[in-house]
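Peer 1: Structural data only, the sequence is not supplied:
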């Protein structure tokens, strides 16, 4: 998604939640909101957010993360049924280095078609060995709450 201009430093997604800014809403409950991306990569590209502001997944409480995850799955299933894409990407970015441009937690749901010519590629490190992977796993495990 491209850079979205902020209105005098305010969060654009909070503006959508309050109704101060327009959005094509497709789902809403007490805690979450889903709406169409205004710069879609494909027909059906939509976003799921918590109504309460939090910058990213890393700052969201477990309860918020769970609710947003449930809504994301629910909306993804509806996109699959309604648009019948060949596949779906569901993704989320945390921080500038990861490509986050709107600093309000959000998940993208992106319908994919075999001939859409849009690629997301991951190129792994073929030099990683089992010992190195185990070392990294231990570091992460020790950081878990």
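Peer 2: Structure received. Note that the structure is predicted; figures quoted are calculated from it, not measured. Residues are numbered from 1 along each chain as shown.
Peer 1: okay, CA-based contacts and neighbour counts for the rest of this
Peer 2: Fine.
Peer 1: name the element residue 110 belongs to?
Peer 2: strand 107-112 (DSSP states H and E).
Peer 1: ok, then the element right after that strand?
Peer 2: Per DSSP H and E, the first helix or strand lying C-terminal to strand 107-112 is helix 130-143.
Peer 1: what's next to that following helix, contact-wise?
Peer 2: For helix 130-143, there are no surrounding residues in contact (C-alpha atoms under 8 Å, 6 or more residues apart in numbering).
Peer 1: and if you look at stretch 50-63?
Peer 2: For stretch 50-63, contacts defined as C-alpha under 8 Å, 6+ apart pick out 14, 17, 30-33, 64-65, 67-68, 93-95, 103-106.
Peer 1: For the helix or strand residue 26 falls within, which helices and strands make contact with it?
Peer 2: In this structure, residue 26 sits in strand 25-28 according to DSSP H and E. The contact analysis (3 or more C-alpha pairs under 8 Å, 6 or more residues apart in numbering; DSSP states H and E) places strand 25-28 against strand 32-36.
Peer 1: One more to weigh against that first structure:
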């Protein structure tokens, strides 16, 4: 696994409380909130994490601003979003020969309120003490992946995602 770089959590927390919704701004193509897109359709947007702790770490989000999983989505919308999480999980597991794919939903009404799922492949061979929450926490450092490599990574995941999505729909 690539060496992690320190992450300034305090600066990050200061910024997320005052800025607009980064997912809505990313979906609107605001250059100040650029993320490398993996997939998008009328309902969903998937992009690489700007602060990845694992190679291939993505976020899966409803395109519309929704905050509460149990009240802001219909059952059909939830199932569709989970289908995207499932397809992405299969892709990441295969592309990264992952031991496990972590999926969780984070955010709060105070910051990052737009509903989103983190989907991250855990490489084989990571020691137990560096797995699970430790592997996901930016406080333990983030991977520095340059813009060109992020673009190539997004394209690689996108190609596999579209193929897997097509096979799911056959």
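Peer 2: That came through, no problem. From a predicted model like this one, the values you see are computed outputs, not experimental measurements.
Peer 1: The second structure: matching residues for the strand holding residue 26 of the first structure?
Peer 2: Under the alignment (TM-score structural alignment), strand 25-28 of the first structure falls on residues 37-40 in the second structure.
Peer 1: That stretch vs the first structure, average distance?
Peer 2: Aligned to the first structure and superposed, stretch 37-40 of the second structure gives a mean residue distance of 0.9 Å (mean C-alpha distance after the TM-score superposition for the first structure).
Peer 1: Residues contacting that stretch, please?
Peer 2: Residues outside stretch 37-40 of the second structure that contact it (C-alpha under 8 Å, 6+ apart): 45, 46, 47, 48, 154, 155, 157, 158, 161.
Peer 1: Give the buried residues for it.
Peer 2: 37, 38, 39, 40 (16 or more other C-alpha atoms under 10 Å).
Peer 1: Aligned to residue 91 of the second structure, what sits in the first structure?
Peer 2: Counting by TM-score structural alignment, residue 91 of the second structure lines up with residue 78 in the first structure.
Peer 1: hey, where'd the strands end up in the second structure?
Peer 2: Along the second structure, counting by DSSP state E, strands occupy 4-5, 37-40, 44-48, 58-62, 98-105, 117-123, 142-143.
Peer 1: most neighbours per residue, which of these?
Peer 2: Most buried of the strands of the second structure by mean neighbour count (mean count of other C-alpha atoms under 10 Å) is strand 58-62; its value is a mean of 27.
Peer 1: That one corresponds to what range in the first structure?
Peer 2: Aligned by TM-score structural alignment, strand 58-62 of the second structure corresponds to residues 46-50 of the first structure.
Peer 1: mean deviation of that stretch from the second structure?
Peer 2: On superposition with the second structure, the mean distance recorded for stretch 46-50 of the first structure (mean C-alpha distance after the TM-score superposition for the first structure) is 0.3 Å.
Peer 1: so what's residue 162 of the second structure up against?
Peer 2: Contacts of residue 162 of the second structure (C-alpha under 8 Å, 6+ apart): none.
Peer 1: mind checking how far residue 75 of the first structure is from residue 96 of the first structure?
Peer 2: Distance, residue 75 of the first structure to residue 96 of the first structure, by C-alpha to C-alpha, to the nearest Å: 26 Å.
Peer 1: ah, wrong one, I meant residue 117 of the first structure
Peer 2: 25 Å.
Peer 1: and what of residue 140 of the first structure?
Peer 2: Residue 140 of the first structure sits 22 Å away from residue 96 of the first structure, taking C-alpha to C-alpha as the criterion.
Peer 1: Tell me how far the match of strand 25-28 of the first structure lies from the chain's centre.
Peer 2: 10 Å (C-alpha atoms, centre = their mean, to the nearest Å).
Peer 1: what separates the residue nearest in space to the middle of the first structure from residue 62 of the first structure, distance-wise?
Peer 2: Closest to where the C-alpha atoms of the first structure average out (C-alpha atoms, centre = their mean) is residue 107, at 1.7 Å. According to C-alpha to C-alpha, residue 107 of the first structure and residue 62 of the first structure sit 16 Å apart.
Peer 1: Once you drop chain neighbours, what's closest to residue 22 of the first structure?
Peer 2: Nearest non-adjacent residue to residue 22 of the first structure, counting by C-alpha to C-alpha, 6 or more residues apart in numbering: residue 16, 6.1 Å away.
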